[in-house]
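Peer 1: Structure for this input, please:
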Amino acid sequence: MSGTTKQRNVIETLDALFQERRRQVPFLAQRADAEGIERIAYREDMIPLLFPHTAYKSYPESLIAKGNWRQLTRWLDSLSTHRVTDVDLSGVADVDGLIDRLEAAGHLVSSSSGTSGKSSFLNKSPRDREVSLQNMLDGLTDLGLPPERTWHFIPVGPETGLSGHNAMRDLLLGSYGRPDGIPLFPAAPPAAGHHAYMARLSAVRKAMADGTATPDELAAHEAEAAKRQAENERRLHYWAEQILEHRSERIFFSSQFASLFRLTEILRELGAKDGDITGENALTVGGGLKGHSLPADYQAQIYRMLNISPSRFFHYYSMQELNLRLPRCSAERYHVPSGLVLFVLDKNGEAPAPESDGQVEGRAAFFDTTVDGRWGGTITGDKISVDLDACACGRSGPSIAPDITRYSDLVDDDKITCAGTTDAYVRGFIED
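Peer 2: Coordinates of the predicted model:
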């Protein structure tokens, strides 16, 4: 297929999805009308229709603080493909109860960790979850790790109780975990109240910034944070002891880097040295450091201690707005899969970033054609560098360099021009 034909097919796909979704997603219809966009004829036509990542946290925080669940679901409905307005909200006591009620009605709401403050909420359908889970298995298989129940499976990170996290854990355990494998951490109590905790965390951070936090509020927050941290330490010590008992057997790790690095520190505290763990172990990891500060060589330290080779390491770039993952290749670059359209925008998210000698740097934006529960277009908070030519690994098409940074971590901060307008639009659905 020629490049021109492929590009035309992409435009046709984008327009078809736009025509369908504008009838389903209220905010998209309003945005298209405001921009005067009737059809997608060029890639650039999509840019005003891409939602800034902040759109999914544009609700007034008072809705959670006051338990105004009807208004909150109305806000969520404005960003959703499938209507949320008929959910039974009677007896909902907190945001965790709201999420449970929404899930019972088929709205598999995904929530951010809230590490940057206010949590975001994205409506996902059962189809979205199925696509995401299958995409994980496909990525591992492409790497050379097809599902085989021959591994000890260790989900390193803390339990959140979130159904999406549980679904991924159960998928990997059921696809790779050996029947007589290491038992999951047994001492953890049921992880409940995650969303309520993150809401409280956001409220305390805001109160601290405003100077209105009381000593009792700060003490309660610190006590709860310490309890959660202690539980996580117990979990990591359990895994470290199990790893040492099974040091020559194959272990499949699922984690984020910060938890994994802490695990290696505990292994060293228990006397383990590089080379002591000899099982041909595998790892899948996504996401960044989530605000943690680690040594420059933290990844190398992890690989050496846990005996992870590149052929058994599925590293990818993705985010909760996407169903699909961008796998990292042998040349340490992230590749855009079929079904995902990459846009590299200027810092303000208004126009394509300028290209030079096959290179382009700017704000990452994506359209995921597999997204079902929402509009698939997202402007992220990430600054990326993209090579438009063939990669050293042999693959064609654009690839993203590994040094991805968040604009919020840079001096010039994270300012998307359309974000303020978007927030006003979405809030308008609540106030109308």
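Peer 1: CA only for contacts and neighbour counts going forward, please
Peer 2: Noted.
Peer 1: any idea how far the residue lying closest to residue 291 once chain neighbours are set aside lies from residue 199?
Peer 2: Spatial nearest neighbour of residue 291, chain neighbours left out: residue 115 (7.6 Å); criterion: Cα to Cα, 6 or more residues apart in numbering. Noted for residue 115: a distance of 11 Å to residue 199, by Cα to Cα, to the nearest Å.
Peer 1: And the two? Which one has more around it.
Peer 2: residue 199 (21 against 12; other Cα atoms under 10 Å).
Peer 1: Could you say which helix or strand holds that one?
Peer 2: When secondary structure is defined by DSSP states H and E, residue 199 falls within helix 194-210.
Peer 1: can you give me how far that helix is from the chain middle?
Peer 2: Distance of helix 194-210 from its chain centroid, counting by Cα atoms, centre = their mean, to the nearest Å, is 20 Å.
Peer 1: Repeat that for stretch 141-155.
Peer 2: 22 Å.
Peer 1: end to end, how far does that stretch reach?
Peer 2: OK, stretch 141-155 end separation, Cα to Cα: 19 Å.
Peer 1: And for stretch 314-325?
Peer 2: End to end - Cα to Cα - stretch 314-325 spans 11 Å.
Peer 1: can you list contacts of that stretch?
Peer 2: The contact list for stretch 314-325 (Cα atoms under 8 Å, 6 or more residues apart in numbering) reads 110, 112, 122, 128-129, 131-132, 135-136, 139-140, 143, 283-287, 326-328, 334, 336-337, 339-340, 368, 370-371, 376, 378.
Peer 1: Now the second one, please; I'll put the structures next to each other:
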Amino acid sequence: MSTTTPLSMDEQTRLLLGDPTALANHSWRRWQHLPRTDVDAMQLAGLKARFAALRDRIPLLKKLADAEGIEHIDELDDVVPLLFEHTVYKSYPPSLLDKCNFTQINRWVARLVTPEIAEAVLAADVSRCRGLDDWFATMDEIVPQLCISHTSGTSGTFSFLPQGTREWEKLLQIRRMAVWNMDGPDTPQPELHAVYPYFRAGFYSYLRSNRHLINTLLPDEKHFHAAYPETLSSDVVHLAAKARVAHAKGTLDRFEIRPEMLARKQAFDQLQGDMPRHLAAFFEHMASELKGKRVYMSATWNLLHNMAKAGLSKGLEGVFDAGSFLSTSGGAKGIVQPDGWREDVLRFTGAKRLNETYSMSEVVASHPRCEHGHYHFSPTAIPFVLDPETSRPLPRTGRVTGRAAFFDLGADSRWGGFITGDEITVQWDEPCPCGQPSAYVVGPIQRYSEKHGGDDKITCAASESSHREAMDFLNQVQS
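Peer 2: From the prediction side, this is the model:
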């Protein structure tokens, strides 16, 4: 990207969609201060381009767009009836997993992606896969351009997210700008270590980025330190999630576990029970081995705080280099955070600041929190605030509270529109004191399910019949 010749809007949009760090000349400060009018124009142009390119190429999107009679996008809100609700990604018949029928699951996946990806997915021989771990590993090998991940399965059913490998690469390139505090493409690579308080690898959505993290942020794989160097089994996680649901329903006595899985679940349960002690020992070891070094650490706020409390109780302060990058995402979401937890983390680690973000598995974008407590939207994701009862778009002016939704501009092999379960308040117009020009989230982020006693039924902005027809089409995978 030239620093002297202004780029046309078409060129800027192309970079936002395909090489976003180049749009800011690989400068973190420039990325945070892209002019609001430019970003708004690029996002609308990018949305139009994505819809034009994908409308007739992703089967589920075509079905829904046909039913709604949407042929083109003129304004941002035009896309709202085409935003997918979270149930889309777990709408496959659950019996397919019970029967290890991954051939039919691949047929389901193929309706969510572009024809080139779908062809590879349908051609993949997964008939001999005997579980989720086998299936994920096979798909990674045969369809490397696709990076399928799963969510936590708290409902007992996994959501499968068919994200492109390139999406993760672009996200980590943006994160590299922040972690290295880059001021241009020639910013030297720091001697950086990553401390990760969980498994080295796995198919969980938040484990999927580790491979790209190593390749993008670190000098080599030896600089990545995981509390558990092995791969987390998705089969065991799925089994544990189903067992929790059965226990909550009082049907655990009728819950059947295959003999070969029972020992693995028992070992996993033991590992979970021993995790606090193991993590305490891991962090103590890291504090000694990496003392004074620059580290990257990403974890939930409570895990970071527990680490800090354990270290401070032993008189440890300022353990790592002040340029270390600590990252946590998600906010509290209904949990009361103790006063001073951020200060404890910074005092123990020695880092200058704690980098908090608002993000979700279904949208490969991260929205950083500024020093005034506001989450600033990334240029790669178009935010929407929807009426929680109808999912109709609320005005993009003033201060508005409603259901968060996004269009992920980084998605080019799947449809990037997604409706979340989060209630947010967005300030569209009033400038933030931090100086960033973007719109931002103010106040707490809360799950609608927490407000309604665990129930959160999302109403799609598409007509009921259109949505039902689209879902019926997606689920017609069993021959």
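Peer 1: Can you list which of the contacts of stretch 314-325 of structure 1 are found in helices?
Peer 2: 128, 129, 131, 132, 135, 136, 139, 140, 143 (DSSP state H).
Peer 1: which residue in structure 2 lines up with the fifth one?
Peer 2: So the one you mean is residue 135 of structure 1. Under the alignment (TM-score structural alignment), residue 135 of structure 1 pairs with residue 174 of structure 2.
Peer 1: I'd guessed its match sits against residue 16; true?
Peer 2: No: using Cα atoms under 8 Å, residue 174 of structure 2 is not in contact with residue 16; the gap is 11.3 Å.
Peer 1: rewinding a little: list the contacts of the match of residue 135 of structure 1.
Peer 2: 20, 21.
Peer 1: Disregarding residues adjacent in the polypeptide, which is nearest to the counterpart of residue 416 of structure 1 in structure 2?
Peer 2: Using TM-score structural alignment, the partner of residue 416 of structure 1 in structure 2 is residue 458. Of all residues not flanking residue 458 of structure 2 in the chain, residue 85 sits nearest, at 7.0 Å (Cα to Cα, 6+ apart).
Peer 1: doesn't residue 418 make contact with the one you found?
Peer 2: Yes: proximity of residue 85 of structure 2 to residue 418 meets the contact threshold set by Cα under 8 Å, at 5.8 Å.
Peer 1: burial count for residue 277 of structure 1?
Peer 2: 22.
Peer 1: Surely it forms part of a helix?
Peer 2: No: counting by DSSP: H, G, I helix; E, B strand; the rest coil, residue 277 of structure 1 is not part of a helix but coil.
Peer 1: Structure 2: which residue goes with that one?
Peer 2: Looking across to structure 2 (by TM-score structural alignment), residue 277 of structure 1 lines up with residue 319.
Peer 1: if we can go back for a sec, select only the buried ones of the ones in helices among the contacts of stretch 314-325 of structure 1 in ChimeraX?
Peer 2: Burial among these is assessed by 16 or more other Cα atoms under 10 Å; the matching ChimeraX selection reads:
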select :128,129,132,136,139,140,143
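Peer 1: now the ones in helices among the contacts of stretch 314-325 of structure 1 as a markdown table including distance to residue 424 of structure 1?
Peer 2: Compiled in a markdown table, those are given as follows (distance: Cα to Cα, whole Å):
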| residue | distance to residue 424 of structure 1 |
| --- | --- |
| 128 | 28 |
| 129 | 30 |
| 131 | 32 |
| 132 | 31 |
| 135 | 35 |
| 136 | 36 |
| 139 | 39 |
| 140 | 41 |
| 143 | 44 |
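Peer 1: and which of the ones in helices among the contacts of stretch 314-325 of structure 1 is nearest to residue 180 of structure 1?
Peer 2: residue 140 (22.1 Å; Cα to Cα).
Peer 1: how close does that closest one get to residue 59 of structure 1?
Peer 2: 37 Å.
Peer 1: quick revisit: to which residue of structure 1 is the residue nearest to residue 458 of structure 2 aligned?
Peer 2: In structure 1, residue 85 of structure 2 lands on residue 52 (TM-score structural alignment).
Peer 1: dump the residue contacts of that match.
Peer 2: Counted by Cα under 8 Å, 6+ apart, residue 52 of structure 1 has contacts 378, 379, 380, 416, 418, 419, 422.
Peer 1: Noted, bye for now.
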